[in-house]
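>>> Provided below for reference: sequence and predicted model.
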Amino acid sequence: MKRALIVRHTPVEGAAGYRRPIEDAGYDFHRIDIFDPGFRTLDWLAPDLIVVMGGPMGVYERAVHPWIDGEVAGLAARIAAGRPTVGVCLGSQMIAAALGAPVYPGPVKEVGFAPLRLTAAGSASPLRHLSGVDVLHWHGDTFDLPQGAELLAGSDLYAHQGFRIGDSLLALQFHAEMGEDPRFAEWLEDVDYIVDAGTNPDALDAAHARLGGAAVAAGRAMITEWLGRLPSSR
């Protein structure tokens, strides 16, 4: 059986809605946290699929989080080898850094459900399932588009919301995996961050209840199609 490894930077940001399509595609599901003893010696080339999830830290906070250097180096090696890789939010920023692009604080915090603006390439990619769908955004950092990357999506506040290189690398700044996961209640506890973004926990909770199901369904369709396009799946 193929092996999928989910890299978690915090327990409240796991594969969530993406787990089902990964398992349905025939992957044996595993996870590793950055504080697990085996993380520092992780063989980044070994898993058939790696999905790098989000977290509250910034890629540029390497003095505070010394493990970031190892993760970026591991991702760089994996990407160079053409191994299937997905990055979500912080994971997308890690991928950008692994490709040599700068990652830095954005102009505002983007928090809440809102649609994406797909590029022509995005409309022809698995992200087409997200067209017109409000998905969750929860970030304050951004990145320059890496050299050789194809931009797939932006939003009203951030130009770079998704990119790919070939069929084996997908970077997603947004959270189309979130909408039905009970851990969202823990996200809502970060009141200062939410208020700083110009919203409030009650409004986010209501939007989650109203829009989350459709977001997850679209996100699952996106991941299902992306997995089906992998060279090893053809």
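That came through fine. Residues are numbered from 1 along each chain as shown.
>>> use CA for all of it now, contacts and neighbours both
Noted.
>>> and the helices in the protein?
19-24, 67-80, 90-98, 120-123, 184-187, 191-196, 201-229 (DSSP state H).
>>> so for residue 145, which of these sits nearest?
helix 90-98 (7.3 Å; C-alpha to C-alpha).
>>> just checking, residue 175 touches residue 133?
No - applying C-alpha atoms under 8 Å as the test, residue 175 and residue 133 come out as separate, 11.9 Å apart.
>>> can you tell me the closest non-neighbouring residue to residue 89?
Counting by C-alpha to C-alpha, 6 or more residues apart in numbering, residue 173 is the residue found nearest to residue 89 once chain neighbours are left out, at 4.0 Å.
>>> so who does the residue nearest to the spatial centre of the chain touch?
The centroid of the chain falls nearest to residue 88 when counting by C-alpha atoms, centre = their mean (0.7 Å). When contacts are counted by C-alpha atoms under 8 Å, 6 or more residues apart in numbering, residue 88 touches 51-54, 171-175.
>>> how close does it sit to residue 2?
21 Å (C-alpha to C-alpha, to the nearest Å).
>>> now do residue 169
17 Å.
>>> the two - which one has more neighbours?
Applying other C-alpha atoms under 10 Å to residue 169 and residue 2 shows that residue 169 carries more neighbours, namely 21 against 12.
>>> OK, contacts around residue 121?
By C-alpha under 8 Å, 6+ apart, the residues touching residue 121 are 150-152.
>>> second structure follows, compare the two:
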Amino acid sequence: MHIHVLQHVEFEGLGSIANWITKINAQLTWTRFYANDILPSLSGIDLLIILGGPMSIHDEDEYPWLIDEKKFLSIALHNETAVLGICLGSQLIATVCGAQVYPASHKEIGWFPIYGVETDKKMFRLPNQLEAFHWHGETFDLPTGSQRLAYSASCDNQAFQIGTKVIGLQFHLESTQSSINAIVPHCDDELIPDQPYIQSADQLYNTPSDCFFTINSQMYSILEYLTSK
């Protein structure tokens, strides 16, 4: 199996997904946009993983590689490549599919529950409630023809699926304590006190370990679902 990763910033990596890739002994390749990597051919890629990042999908003037990334993703979707988009990655899928991406009513940073919804039997089913890790200030409308998978108290659309090969997650199921520790120093200006859906750096640095076991298990289930189709 060949897995290709689109990475936007050095401090947002695969997290626990790296363990799953090692376990299945898959070939792993990267496009690191922050290092000016060139996008590959889609030929032979079985799963495309699009990671998060602090930029907006609208920031093409500052990050011109977003233009090429959107074109590449559009081709991947047309070719029916399996795609997993995480946070910024999910917003990229949404915009490429014609949906609007815009500022959310509240930033969500920290551990807050998402609620899975009933889906078609062919679709991936998230738990009725799951305490997930979030770090986002924008959200999306659902792409035409997609199925909503989850919502939260502050955000109607937290996850969606298109067909059986494309899943977008606005939250982070791949997070580990190390991956959170890497993000906080780069983005701690967003940790504004007394906001309803923003936790403190101290809370983020001291997440109970069982939180990671639960979300990482869900991530592995999603990866297995996408690569079994």
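Yes, it's here. Worth saying up front: this structure is predicted, and the values here are computed from it rather than measured.
>>> returning to what we had before: alignment lookup: the residue nearest to residue 89 of the first structure to the second structure.
Matched by TM-score structural alignment, residue 173 of the first structure corresponds to residue 170 in the second structure.
>>> which position in the second structure pairs with the residue nearest to the centre of the first structure?
Using TM-score structural alignment, residue 88 of the first structure pairs with residue 86 in the second structure.
>>> re earlier: hmm, the match of residue 173 of the first structure is touching residue 88, no?
Yes - using C-alpha under 8 Å, residue 170 of the second structure is in contact with residue 88, at 7.3 Å.
>>> could you find the closest non-adjacent residue to residue 52 of the second structure?
Leaving aside its sequence neighbours, residue 52 of the second structure sits nearest to residue 88 (C-alpha to C-alpha, 6+ apart; 4.5 Å).
>>> hmm, residue 168 and the one you found touching each other?
No - contact criterion C-alpha under 8 Å: residue 88 of the second structure and residue 168 do not qualify, at 9.3 Å.
>>> tally of neighbours for the residue nearest to residue 52 of the second structure?
Using other C-alpha under 10 Å, the number of residues around residue 88 of the second structure comes to 26.
>>> ok, it to residue 172 of the second structure distance?
11 Å.
>>> now check the second structure for the residue matching residue 59 of the first structure.
Structural correspondence for residue 59 of the first structure with respect to the second structure (TM-score structural alignment): residue 57.
>>> the residue nearest to that match when sequence neighbours are not counted: neighbouring residues, count only.
Nearest residue to residue 57 of the second structure in three dimensions, chain neighbours excluded: residue 92, at 6.3 Å (C-alpha to C-alpha, 6+ apart). The number of residues packed near residue 92 of the second structure is 27, by other C-alpha under 10 Å.
>>> separation between residue 92 of the second structure and residue 65 of the second structure?
Taking C-alpha to C-alpha, one finds residue 92 of the second structure at 13 Å from residue 65 of the second structure.
>>> the second structure: matching residues for the longest strand anywhere in the first structure?
Longest strand of the first structure, by residue count under DSSP state E: strand 103-114. Mapping strand 103-114 of the first structure onto the second structure (TM-score structural alignment) gives residues 101-112.
>>> about what we covered before: what sits against the residue nearest to residue 57 of the second structure?
Residue 92 of the second structure makes contact with 57, 70, 85, according to C-alpha under 8 Å, 6+ apart.
>>> and the second one, what's its match in the first structure?
Under the alignment (TM-score structural alignment), residue 70 of the second structure maps onto residue 72 of the first structure.
>>> go ahead and confirm its match touches residue 95.
Yes - using C-alpha under 8 Å, residue 72 of the first structure makes contact with residue 95 at a distance of 7.1 Å.
>>> looking at those two, which has the bigger crowd around it?
Using other C-alpha under 10 Å, the more surrounded residue of residue 72 of the first structure and residue 95 is residue 95, with 31 against 21.
>>> wait, the more buried one touches residue 87, no?
Yes - assessed by C-alpha under 8 Å, residue 95 of the first structure is found in contact with residue 87 at 6.6 Å.
>>> name the residues contacting each of those two.
Taking C-alpha under 8 Å, 6+ apart as the contact rule, residue 95 of the first structure and residue 87 both touch residue 171.
>>> ends of stretch 202-211 of the second structure, what's the gap?
Using C-alpha to C-alpha, first and last residues of stretch 202-211 of the second structure are 16 Å apart.
>>> may I see the buried residues of it?
204, 211 (16 or more other C-alpha atoms under 10 Å).
>>> now find how far off-centre it is within its chain.
Here stretch 202-211 of the second structure is found 20 Å from its chain centre; the criterion is C-alpha atoms, centre = their mean, to the nearest Å.
>>> the corresponding residue of the second structure for residue 188 of the first structure and residue 201 of the second structure, how far apart?
Using TM-score structural alignment, the equivalent of residue 188 of the first structure in the second structure is residue 184. Distance, residue 184 of the second structure to residue 201 of the second structure, by C-alpha to C-alpha: 7 Å.
>>> what about the corresponding residue of the second structure for residue 132 of the first structure, distance to residue 151 of the second structure?
By TM-score structural alignment, residue 132 of the first structure lines up with residue 129 in the second structure. Computed as C-alpha to C-alpha, the residue 129 of the second structure to residue 151 of the second structure distance reads 10 Å.
>>> so between those two, which is more surrounded?
residue 151 (19 against 15).
>>> now do the same for that one: its match in the first structure.
Match for residue 151 of the second structure (TM-score structural alignment): residue 154.
>>> is that match in contact with residue 160, as I believe?
Yes - between residue 154 of the first structure and residue 160 a contact is recorded at 4.9 Å, counting by C-alpha under 8 Å.
>>> quickly list what's touching both of residue 129 and residue 151 of the second structure.
114-116.
>>> so which of the residues you listed are in strands?
114-116.
>>> and the match of residue 188 of the first structure, what does it touch?
Residue 184 of the second structure neighbours (C-alpha under 8 Å, 6+ apart): residue 201.
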